[in-house]
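> Predicted model follows, preceded by the sequence.
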Amino acid sequence: MRVLADGMATGNPLINLSVFVLFAAVTLYIVYRVSSGNVTASNYYAADGGFTGAQNGIALSGDFLSAASFLGIAGGIAVHGYDGFLYSVGWVVAWLVGLLLIGEMLRNTGRFTIGDVMAYRMRQRPVRAAAAISTLVISFFYMLAQMAGAGGLVALLLGIHDRLGQSLLIVVVGVIMIFYVLVGGMKGTTWVQIIKAVFLLLCCTLISVFLLGKFGFDFSAILDRATQNNKLGTSILGPGAQYGKNELDFVSLALTLVLGICSLPHVLMRFYTVPDAKQARRSLVWAIWTVFIFYLCTLVIGYGASALVGTDAILHAPGGENSAAPLLAFRIGGTVLLGVVSAAAFATILAVVAGLTLASSASFAHDVYANIIKRGKADPRREVRVARMTALVVGFCAIIGGIAANGQNVAFLVSLALALAASANLSTLLYSLFWKRFNTTGTLFSIYGGLGCCLVLIIFSPVLSGAPTSLIPSADFHWFPLSNPGLVSIPFSFLCGIVGTFVGGRKADNAAKQAEMEVRALTGIGYKL
């Protein structure tokens, strides 16, 4: 039995590893079994649109209930209290943007990637190139969070404290994830998401019920104990414990959380796995309810971890804040429950990174190779092979990035990816779907302007340097005061789209295509997978 510096045991590494390996083996087998026929682009990218709204909705929630949702938010609530719960509130509200503005119209207009929608009535080659670049950058930042969470989680399972050992574990996680994508495609990845989402939701619900029962189903008693075991005291019950010194950071983060979800490439790609727009709407309804229940559980788990484990033990464990949920599981259920919870979190990481890798490889193979290099005349089998080769490269980059970001709060890292997604994609998608005059120049301005602005502000913010929690704490070259740039970069991308549209000319590039897109987006007439 491993013991941390403060005496907190982390269970039997052999049992933890057994549960961990068992889940990986089961999911790998399922991926292999459902992967037959992944030779056409429509099957590999969109599973031939063969999932129901309920199935896809659970998979959507699975795609989003990542390491940030489970490990990062639970840890954020345990350490920072109310301010950590901000992530949960923002992400639940965010799905309404997809339900009301994007989901159905995106499903009717595109085929495999967001580049299909952005380039529908524009000049194909420059717009698809821009869409592919934004997809790769956003996915890379999102992967950093998942891989960092994987390193901390498995390190906690096996009691590995040194950075080299955790780096090797990140490599193992990356290799398994690459297998999911290479063999399973969208069909295999979706079934992994469904299994993972159900497993994670059941796990969190049971822990929450058990935890409430331990305190006589009195949530106030949990809060009272949490204030006693947290050095911040009663301040964790109200806003300001984490963002009190900079209210603009709070506003920027909230804006990013609400607008970022339905701008993520791997989330948007899921709308193509259902047969029609009605099922796309059902997908979002199922996803909203699943996410809502889950985040209620994270509130109980977060404060419960503060109450029973204490913030000192959490911060000194491998993985830091991200260890709150596993340590709570060990405290209330021993080694077996720790193994189960860690397996759920591990499944979360594997499935989300697999979805990101699939979105990245699909964007490069479909937008760049098939439509730019081959000008729409690529052989489908060759296109799928290119997607698989791209998945190898993306997976390798994710492993390297995860090693570099190991130890950071994964919820915070995901918020940066959401800022990039909202800055590069949201304005472009909304203008493409709703603004008749929007043209190619406006599209390129909004994508590159929003993405570039967000990247520059991240580089010169406290995220990278100038603070004890920075990725490079020994350096200080920051001049932008906010940790999350969304408050500046998201409006800037909308402004860039307007300026670029007027610079590009008085009319849309292709009036006939614009009219066709409007009818198709609203009615679904003419959709063909």
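Structure's in. What do you need?

> CA atoms for contacts and neighbours, from now on please.
OK.

> Distance of the spatially most central residue of the chain relative to Leu100?
Using Cα atoms, centre = their mean, the residue of the chain that lies closest to the mean C-alpha position is Phe64, 5.1 Å off. Going from Phe64 to Leu100 by Cα to Cα, to the nearest Å gives 18 Å.

> and what of Gly407?
From Gly407 to Leu100 the distance is 37 Å (Cα to Cα).

> neighbour count winner among the two?
Gly407 (22 against 12; other Cα atoms under 10 Å).

> that older thread, shouldn't the residue nearest to the centre of the chain be in contact with Val353?
No: the criterion here is Cα atoms under 8 Å, and Phe64 misses it with Val353 at 10.4 Å.

> how about the helices in the stretch 201-350 of the chain?
219-228, 247-260, 265-268, 277-308, 311-316, 324-362 (DSSP state H, counting those that start in this stretch).

> Now do the last one against helix 277-308, angle only.
Between the axis of helix 324-362 and that of helix 277-308 there is an angle of 150 degrees, by axes from the mean of the first three to the mean of the last three Cα atoms, to 10 degrees.

> Return the set of buried residues in helix 324-362.
For helix 324-362, burial by neighbour count (16 or more other Cα atoms under 10 Å) applies to 324-332, 334-362.

> Any buried residues in the next helix-or-strand element following it, and which?
On the C-terminal side of helix 324-362, the closest following helix or strand by DSSP states H and E is helix 380-405. Residues 380, 382-388, 390-392, 394-396, 398-403, 405 are the ones in helix 380-405 that count as buried (16+ other Cα under 10 Å).

> ok, and here's another one to check against it:
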Amino acid sequence: MTRSIQSLAAAGSTVGNATLNIAIFAVFVLVTLTIVIKVAAGNKTAGQMYTGGAAFSGKQNGLAIAGDYLSAASFLGIAGAIALQGYDGFLYSIGFLVAWLVALLLVAELMRNTGRFTMADVLSYRLKQRPVRLAAATSALCVSFFYLLAQMAGAGGLVSLLLGVSGAAAQNIVIAVVGVIMVLYVMIGGMKGTTWVQMIKAVLLIAATFVMTLWVLGKYGFNISHLFDAAVKENPTAGEKLLSPGLKYGKTDETKLDFVSLALALVLGTAGLPHVLQRFYTVPTSKQARKSVEWAIWLIGGFYLLTLVIGYGAGALVGPEKINAAPGKANAAAPLLAFELGGSPLLGIVSGIAFATILAVVAGLTITTSATFAHDIYNQVIKRGKASPESEVKVARIAALVGGVVAILGGMLAKDQNIAFLVALAFAVAASANLPTILYSLFWKRFNTRGAVWSIYGGLITAVGLIIFSPVVSGKGADPKTGKTLSMLPADIDFHWFPLDNPGIVSIPVGFFLGWLGSVTSKEFNAAKYAEMEVRSLTGHGVAEAIEH
């Protein structure tokens, strides 16, 4: 080790120079706000607000998708999971990456050809508009809210680690600052401004991770086997188990089943995430939509390979004891590695990028929630498609402001809660409620309104219900060493009856089953509208037309 134990202990509580961390973060905010203001000219129509006028190339959109998808959980969480759990931690990366093959092969091009602004455009195209749009909007808002809540809560949780401050009041202030900046991005720049923020953040995050990867490998002669050996030696408790499956998820049959459930949610949930689906509408053609996913796969896949080195590097150079002793525990692995490699300057850069990551992701989620409310609920459901473009954009901006306030308040309340739970819930709902309805709408001729409504609400209620009655919320008790409650609720509260942390293995089949059951028990079928949608989805013909009937 190049630093003393005392130095690393200090890093565990302050993690470098807080002033430098804040300065780098402030520079990023000023630069990106300047860009957002510059590109916001003419951001007056619904198309410009929601999709940036569909003016981005596949390469640009792929970079923005990477910026939208690679959240702080990807950078900090997965690196920490690999550092402490080895192979089992890397399984998260595999799940997140494989998910994009589902999006590429089944969703991206067809969604771009069929919709205009939101997921509900596709789901309601050949069905009854109001009930399906309302159901799709409800599901989209739930997924976005839980995902947004996780990011906002993560912002508060990172405060004590990266900025050297502590206390609920300080964390609440940072959550509020992140929320205000997020709302400014969306209200001023719309999708165009948000996309540029995401592209810049993706470049910074991937570049910083690449530099750290080379730095770590350089310490071991660019021999990854030597790195693995060092990580094993630094963690005698786990030992060789770091390099093989089963350290976390192979202990019992129940943990194995829990991992299968989580993997299903991760792999299938991505193709149903509303903020990811909306990005397919920011390109001019279906070919560019497909190309954007191809770029995203390469960028995201490359990033996750880098986290393998970052994770094992943290395990080898920092060690599990110091990681577990730091604020945030596993989330501290990457920042502590940066401090170990390059001291306060590199740590300042990494911390600034971590906050930039949160800003970019929450901005993308906010533009999705505002578009869903204004386009689907206000225009299509309340105004029955007769709202003026100006009033719709005005409502979208108000929705962004209200959504920002709700996210800030929710993040303050959830800052001490299990963030992984909130992210898993978002993916589980997306996989259970959104994906079955999307696939049925695109590929099953017999699908109808009852099937869509049953699938969405059934998958949503099942996923949320099973999570509420799972050990994640209550029943895990307290850690015998630290006394910290392992569930969301206090240790003495226990009303769980569902044994798994992740509901996907039950709720996803329920979503598909209810979609089938609702369809076969209803006689509704519009053959002409299905034929029209099939032609549109395969050719893109008429994609610029308003989706109203």
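Right, received. Where do you want to start? No experiment lies behind these values; they were computed from the predicted model shown.

> Give me the TM-score for these two chains.
Scored against TM-score structural alignment, normalised by the length of structure 1, the superposed chains reach a TM-score of 0.96; 526 aligned residues with a Cα RMSD of 1.6 Å.

> so which of the helices of the stretch 201-350 of structure 1 comes closest to Ile525 of structure 1?
helix 277-308 (10.6 Å; Cα to Cα).

> Pull out the buried positions in the closest one.
Going by neighbour count (16+ other Cα under 10 Å), the buried part of helix 277-308 of structure 1 is 277, 279-288, 290-292, 294-308.

> again with stretch 440-453 of structure 2
Buried-residue list, stretch 440-453 of structure 2, by 16+ other Cα under 10 Å: 440-442, 446-453.

> residues in contact with that stretch?
The contact list for stretch 440-453 of structure 2 (Cα atoms under 8 Å, 6 or more residues apart in numbering) reads 110, 122-123, 127-128, 131-132, 135, 437, 514-520, 522, 524-525, 527, 530, 534, 537.

> what about the closest residue to Leu413 of structure 1 other than its chain neighbours, how many residues close to it?
Sequence neighbours aside, Ala145 is the residue nearest to Leu413 of structure 1 in space, at 5.3 Å (criterion: Cα to Cα, 6 or more residues apart in numbering). Ala145 of structure 1 has 32 neighbours, counted by other Cα under 10 Å.

> Repeat that for Ala208 of structure 2.
Neighbour count for Ala208 of structure 2, taken as other Cα under 10 Å: 16.

> How much space separates the counterpart of it in structure 1 from Gly333 of structure 1?
Matched by TM-score structural alignment, Ala208 of structure 2 corresponds to Cys203 in structure 1. Using Cα to Cα, we find Cys203 of structure 1 at a distance of 12 Å from Gly333 of structure 1.

> Could you do Val31 of structure 1 as well?
Distance from Val31 of structure 1 to Gly333 of structure 1, by Cα to Cα: 31 Å.

> What of Arg123 of structure 1?
When Arg123 of structure 1 is compared with Gly333 of structure 1 (using Cα to Cα), they lie 58 Å apart.

> got it, and Thr357 of structure 1?
Taking Cα to Cα, one finds Thr357 of structure 1 at 34 Å from Gly333 of structure 1.

> do the same with Leu416 of structure 1
34 Å.

> what about Ser235 of structure 1, neighbour count?
16.

> same question but for Gly221 of structure 2, I mixed them up
By the criterion of other Cα under 10 Å, Gly221 of structure 2 has 11 neighbours.

> That one -> structure 1?
In structure 1, Gly221 of structure 2 lands on Gly216 (TM-score structural alignment).

> which residue in structure 1 lines up with Ala356 of structure 2?
Per TM-score structural alignment, Ala356 of structure 2 is aligned with Ala347.

> no no, Leu162 of structure 2
Aligned partner of Leu162 of structure 2 by TM-score structural alignment: Leu157.

> so its match sits in a strand?
No: assessed with DSSP: H, G, I helix; E, B strand; the rest coil, Leu157 of structure 1 is helix; it does not lie in a strand.

> distance of it from Val175 of structure 1?
19 Å.

> Show the contacting residues for the spatially closest residue to Gly339 of structure 1 that is not a sequence neighbour.
Distances taken as Cα to Cα, 6+ apart put Asn16 closest to Gly339 of structure 1, at 4.5 Å, once the chain neighbours are dropped. Residues in contact with Asn16 of structure 1 (Cα under 8 Å, 6+ apart) are 157-158, 335-336, 338-340, 342.

> now, among those residues, which is nearest to Asn246 of structure 1?
Ser342 (34.1 Å).

> how about the nearest residue to the closest one, chain neighbours excluded?
Pro326 (6.2 Å).

> per the alignment, the one you found corresponds to what in structure 2?
For Pro326 of structure 1, the residue aligned by TM-score structural alignment is Pro335.

> In contact with the nearest residue to the match of Ala208 of structure 2 once chain neighbours are set aside, which residues?
Excluding the flanking residues, the one nearest Cys203 of structure 1 by Cα to Cα, 6+ apart is Val341, at 6.7 Å. For Val341 of structure 1, the contacting residues are 200, 203, 325-326, 329, by Cα under 8 Å, 6+ apart.

> Using CSV, please lay out those together with distance to Val368 of structure 1.
Shown next, in CSV, are the contacts of Val341 of structure 1 (distance: Cα to Cα, whole Å):
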residue, distance to Val368 of structure 1
Leu200, 36
Cys203, 41
Ala325, 41
Pro326, 42
Ala329, 45
